[in-house]
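1. Build the 3D model from these lines:
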Amino acid sequence: MEVAVLNINGKETGRKINLSDAVFGVEPNNHAVYLDVKQYLANQRQGTHKAKERAEIAGSTRKIKKQKGTGTARAGSIKSPVFVGGGRVFGPRPKDYTQKLTKSLKKVARRSALSLKAKEQSIIVLEDFNFDAPSTKEFSNVLKALGLDSKKSLFVLGDSNKNVYLSSRNLKSSEVVNSSELSTYKIVNANNIVLLEGSLEGIESNLSK
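-> Okay, the predicted model is just below:
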């Protein structure tokens, strides 16, 4: 698949680059994508939810009223769930939501997600760039030049670039990651994927095996 390389002004540089069919041109496996996205979201859950049950409530243990003669139901403890401030019946307890997938399945999912974006023509290849200092304004200008200022976008860098990363942090609609941090969820969640030239070698070498 041949794609034109753009500069940060959104203009074609006159160069074209071939995207590997082994990564960007496979038959998408939708179930693999589903499993990988499901795992990513599950692993974000902390699982620290907890409610106190009857035995954990701090309160008096005395019998709050006599057993008979009141005309109402028996009551032995103020900690009972039927009273305000009592314990909760079958309340939530801490739980580990972590899921595991094989490395090969995760690669299939990422190849499938990238192929779907390529099929939708939602992948942009951008020549490598840098800023002299972190600047949200300059990064916003890049988004406007590429026509992505009103869309969710994912920029994939080849190497760690602190200035570009810091420039994007205040923009909710855009995210910057290294090629090694690329996940199926982030690919699917973005409307457009912007691949810097330096990231292609890492992506293709990691996912083509």
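2. rest of the way, CA atoms for contacts and neighbours
-> Will do.
3. Give me the contacts around the longest helix seen in the chain.
-> In the chain, ranked by residue count with DSSP state H as the criterion, the top helix is helix 103-119. The contact list for helix 103-119, computed with Cα atoms under 8 Å, 6 or more residues apart in numbering, reads 22-30, 32-33, 36, 123, 183-184, 187-188, 192-193, 207.
4. Who are the contact partners of residue 143?
-> Here residue 143 is in contact with residue 149 (Cα under 8 Å, 6+ apart).
5. Only the buried residues of stretch 170-179, if you could.
-> By neighbour count on 16 or more other Cα atoms under 10 Å, the buried set for stretch 170-179 is 173-179.
6. Second chain to compare with the first, below:
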Amino acid sequence: MKVKVQSLDGKGKGSDLELNDDVFGLEPRADILHRVVTWQLEKRRGTARAARERSDVARTGKKYGRQKGGGTARHGDRRAPIFVGGGKAHGPRVRDFNPSLNKKVRALGLKMALSAKAKAGNLVVLDNLDMKEAKTAALKAQIAKLGFGKNALVIDGDALNVGFALASSNLAEINLLPAVGANVYDILNHETLVLTRAAVEQLEGRFNG
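-> Here you go, the predicted structure:
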């Protein structure tokens, strides 16, 4: 499929770029996208550090004092939670938030996310992210002319454009990622996907290399 390559300042004459149909021309499947997004969200969950409970504490199991006649409460051993150094009662436990998903399914999900944006007409390809002056106000005006929508995910090549990164850092509606960081959740979570020529080459090379 062909898309028009635009310039960030809107002054350059746009040229056509042929996108690889194996990456940008697939029919999106909701079940694949759902599996990959669920996997991503599960992978980034943090687990609590486990506390040592009564059976985990290294203390003597010998009965503490006599059962009767001591004038105090009846205790079995020093591992009880009421003693200093005893085990934690109902403490946090380690939970497994490390699901697995086949690499082929993850790759297919990313292709389908890219294809979904292209099919919906929410894909913008820029020649580069160079700016004459790295100012937030100037970038905001340029974005308004290009029509990035409510929010946009901008993906650059190997290295991020420093000027664009500085100018967009104060814009809540713009998020910037290198091509290696492209992922299904962030792509679907933004109204518009913006790719540079370098990003297109990197993404196509990832799947065809």
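7. TM value for the aligned chains?
-> Scored against TM-score structural alignment, normalised by the length of structure 1, the superposed chains reach a TM-score of 0.74; 206 aligned residues with a Cα RMSD of 3.9 Å.
8. re the thing from before, name the next helix or strand downstream of the longest helix of structure 1, please.
-> Remark: after helix 103-119 of structure 1, the chain's next helix or strand is strand 123-126, criterion DSSP states H and E.
9. mean offset of that following strand relative to structure 2 (after superposition)
-> Here strand 123-126 of structure 1, set against structure 2 after superposition, deviates by a mean of 0.7 Å using mean Cα distance after the TM-score superposition for structure 1.
10. Can you state the residues of structure 2 onto which the longest helix of structure 1 aligns?
-> Under TM-score structural alignment, helix 103-119 of structure 1 corresponds to residues 103-119 of structure 2.
11. Could I get the buried residue list for the matching stretch?
-> 106-119.
12. can you give me how far it is from the chain middle?
-> Per Cα atoms, centre = their mean, to the nearest Å, the displacement of stretch 103-119 of structure 2 from the mean C-alpha position of its chain is 15 Å.
13. one step back: now the buried residues of stretch 103-119 of structure 2 as CSV including distance to residue 148 of structure 2?
-> Formatted as CSV, those follow (distance: Cα to Cα, whole Å):
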residue, distance to residue 148 of structure 2
106, 27
107, 26
108, 26
109, 23
110, 21
111, 21
112, 21
113, 18
114, 16
115, 18
116, 16
117, 13
118, 14
119, 16
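14. for those residues, which one is nearest residue 198 of structure 2?
-> Of all the buried residues of stretch 103-119 of structure 2, residue 114 has the smallest distance to residue 198 of structure 2: 15.3 Å, by Cα to Cα.
15. What's residue 197 of structure 1 aligned with over in structure 2?
-> So, by TM-score structural alignment, residue 197 of structure 1 is matched to residue 197.
16. hang on, I meant residue 7 of structure 1
-> Checking TM-score structural alignment: residue 7 of structure 1 goes with residue 7.
17. Any chance of the buried residues of stretch 170-179 of structure 1 in a markdown table with distance to residue 202 of structure 1 and secondary structure as columns?
-> A markdown table is the format used below for those (distance: Cα to Cα, whole Å; DSSP: H, G, I helix; E, B strand; the rest coil):
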| residue | distance to residue 202 of structure 1 | secondary structure |
| --- | --- | --- |
| 173 | 25 | coil |
| 174 | 21 | strand |
| 175 | 19 | strand |
| 176 | 16 | strand |
| 177 | 13 | strand |
| 178 | 9 | strand |
| 179 | 6 | helix |
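18. For residue 18 of structure 1, state which of those is nearest.
-> Among the buried residues of stretch 170-179 of structure 1, residue 179 lies closest to residue 18 of structure 1 (Cα to Cα), at 17.5 Å.
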